[in-house]
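Participant: A structural model of the following input is requested.
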Amino acid sequence: MTARLWIVRHGNTFQAGDPSRRIGARTDLPLTDAGRAQAVALHDRFAADRVEFGAVLSGPLSRTRETARIVAGTEAEIAPWLVEVDHGPDEDANEAAVTARIGRAALSAWDAGGVAPPGWIVDTDARLAAWRDLFARARGDVLLVTSNGAARFALLALDERPASLKLRTGAWGLIEIVAAVPRLVEWDVRP
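Facilitator: Sure thing, here's the model as predicted:
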């Protein structure tokens, strides 16, 4: 049996020109109009490719649930392991303040290898186990809507890394599972 995991990062939650901040599990921002437009573009792309999702999973925050609803046209099953990371003392802080607190090396380790900076609550082992469990049991086309912080663990569970672990807002990655072997097909693709 073949499965395809369509991993989507939620749409934009900041208006154009807003300063970048670390928003995670404790800040439930809604999608902006631009974020909803990103979700519609994903819906249209998957519809044009005739992708029919047999299962739809999302993190519990409104931005992931709304993105899933727009993309798939149905409510998602909430998967707690898809929740965004908890940025601890860096929650809602701008990037300059985060960098000043933890340093560029810690941010590079997070971006390159998923090593959580000091004070962030990530539960790496549980996230990796959840992705591996999904790889073992998934069937058909599955839509997963989450955050950049949570999505990266799909790649880490594969031990396969593209040039960047980053998944931009409104972008998808595709993992195909054939004969119980998962492989990365695409990452960080926008319609």
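Participant: Only C-alpha atoms from now on, for both contacts and neighbour counts.
Facilitator: Noted.
Participant: and residue 130, helix, strand or coil?
Facilitator: helix (DSSP: H, G, I helix; E, B strand; the rest coil).
Participant: and if you look at residue 145?
Facilitator: Secondary structure, three-state DSSP: residue 145 is strand.
Participant: That one contacts residue 65, doesn't it?
Facilitator: Yes: if you go by Cα atoms under 8 Å, residue 145 and residue 65 touch, sitting 7.5 Å apart.
Participant: The two: which is more packed in?
Facilitator: Between residue 145 and residue 65, counting by other Cα atoms under 10 Å, residue 145 is the more crowded of the two (34 against 24).
Participant: what about residue 63, which helix or strand?
Facilitator: According to DSSP states H and E, residue 63 maps onto helix 62-72.
Participant: try residue 96
Facilitator: Per DSSP H and E: helix 95-102 holds residue 96.
Participant: Quick check: buried residues in that helix?
Facilitator: For helix 95-102, burial by neighbour count (16 or more other Cα atoms under 10 Å) applies to residue 98.
Participant: and what of stretch 124-140?
Facilitator: Of the residues in stretch 124-140, those buried (16+ other Cα under 10 Å) are 124, 127, 128, 130, 131, 132, 135, 138, 139, 140.
Participant: Name the SS class of residue 8, please.
Facilitator: strand.
Participant: Sequence B follows; please return its structure for comparison with A:
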Amino acid sequence: MPIPEKKWTIDEVKSDAVTKKDIIEYIQSLATLDFLKNNKLNGKVATLAKNAKKPALIKAYENLFSAEENFQSGDGPSAIEQYEKEKKAKEEAQAAEKAKESVASSKKEVIKFTKQILSKGDKMNFPKRGDTVKCFYTGSLPDGKVFDTNIGKTNKKKIPLQFKVGTGKVIRGWDEALLTMSRGEKAKVIIEPEWGYGSKGLPEVG
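Facilitator: As a prediction, the model looks like this:
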């Protein structure tokens, strides 16, 4: 749009008769959003008036009239209305994303095993899902009855069980617990039914 006539002379703008609030409101009513952003005048009038220095506002007022491109076309919403709309949309998008993350966090699965370290490992080499692990184990019930083991008389050659961890080759509780153990570690792992053999238990045990 063509450059309009100035509302105030520079002397008038510098006087106490024209407040910082007056200058900001006037510039916001005419300037493009880019001009407002470049001069840090995109925001709430009250907040801007409180923090802005009048010499900076006077300079922005003078700069506004230096080129036609600094002025809005006059069609549609004002630049500041456009800014507030964009700001609100951004805040709503951020709030929605935060809510989504909160829901996802609340749905995180509860760990279904507890681990007691009996002998520390090297604390450096931890397996990742899909890695092949070798281990000795003893499976027992809460009353101490052993239902499976590869330690002792049943495994005279002392051959460890070997499988790819974290891939469902063994019960989930064991899979997940092994991923927390470093090389050489010995631990007692108590697994809840959901990550063990389920509510029916292991058939052979009864």
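Participant: Can you give me the TM-score here?
Facilitator: Put the two chains on top of each other and the TM-score (TM-score structural alignment, normalised by the length of the first structure) is 0.19; 63 aligned residues with a Cα RMSD of 5.6 Å.
Participant: rewinding a little: just give me the closest of the buried residues of stretch 124-140 of the first structure to residue 71 of the first structure.
Facilitator: Nearest to residue 71 of the first structure among these: residue 140, at 16.8 Å, using Cα to Cα.
Participant: Which helix or strand contains the closest residue to that closest one other than its chain neighbours?
Facilitator: Leaving aside its sequence neighbours, residue 140 of the first structure sits nearest to residue 3 (Cα to Cα, 6 or more residues apart in numbering; 4.4 Å). Element membership for residue 3 of the first structure, per DSSP H and E: strand 2-9.
Participant: got the angle for the next helix or strand after that strand vs helix 62-72?
Facilitator: Using DSSP H and E, the helix or strand that directly follows strand 2-9 of the first structure along the chain is helix 33-48. Counting by axes from the mean of the first three to the mean of the last three Cα atoms, to 10 degrees, helix 33-48 of the first structure lies at 30 degrees to helix 62-72.
Participant: mind listing what's buried in helix 33-48 of the first structure?
Facilitator: Under the neighbour-count criterion of 16+ other Cα under 10 Å, helix 33-48 of the first structure has 34, 35, 36, 37, 38, 39, 40, 41, 42, 43, 44, 46 buried.
Participant: swap in stretch 176-186 of the first structure?
Facilitator: Within stretch 176-186 of the first structure, the residues that count as buried by 16+ other Cα under 10 Å are 176, 177, 182, 183, 184.
Participant: Could you find which two of those residues are furthest from each other?
Facilitator: Every pair of those checked by Cα to Cα; the farthest is 177 and 184, at 8.9 Å.
Participant: Could you count how many residues lie near residue 7 of the first structure?
Facilitator: By the measure other Cα under 10 Å, the count of residues near residue 7 of the first structure is 27.
Participant: Distance-wise, check it relative to residue 107 of the first structure.
Facilitator: According to Cα to Cα, to the nearest Å, residue 7 of the first structure and residue 107 of the first structure sit 23 Å apart.
Participant: Show the end-to-end separation of stretch 141-150 of the first structure, please.
Facilitator: Start-to-end, stretch 141-150 of the first structure (Cα to Cα) is 20 Å.
Participant: Quick check: buried residues in that stretch?
Facilitator: Neighbour-count burial for stretch 141-150 of the first structure flags 141, 142, 143, 144, 145, 146, 147, 148, 149, 150 (criterion: 16+ other Cα under 10 Å).
Participant: Quick one: the strands in the second structure, in order.
Facilitator: 113-119, 132-135, 138-140, 146-149, 161-164, 186-191 (DSSP state E).
Participant: got the ones you listed as JSON lines, with mean neighbour count columns?
Facilitator: Putting the strands of the second structure into JSON lines (neighbours: other Cα atoms under 10 Å) gives the following:
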{"stretch": "strand 113-119", "mean neighbour count": "12"}
{"stretch": "strand 132-135", "mean neighbour count": "14"}
{"stretch": "strand 138-140", "mean neighbour count": "13"}
{"stretch": "strand 146-149", "mean neighbour count": "13"}
{"stretch": "strand 161-164", "mean neighbour count": "14"}
{"stretch": "strand 186-191", "mean neighbour count": "17"}
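Participant: wait, which of those is closest to residue 87 of the second structure?
Facilitator: Evaluated over those, closeness to residue 87 of the second structure peaks at strand 113-119, with 46.1 Å, by Cα to Cα.
Participant: Check which helices and strands the closest one is in contact with.
Facilitator: Here strand 113-119 of the second structure touches helix 172-178, strand 186-191, going by 3 or more Cα pairs under 8 Å, 6 or more residues apart in numbering; DSSP states H and E.
Participant: need the ones you listed in CSV with distance to residue 59 of the second structure, can you?
Facilitator: Output for these, formatted as CSV (distance: least, Cα to Cα, whole Å):
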stretch, distance to residue 59 of the second structure
helix 172-178, 65
strand 186-191, 72
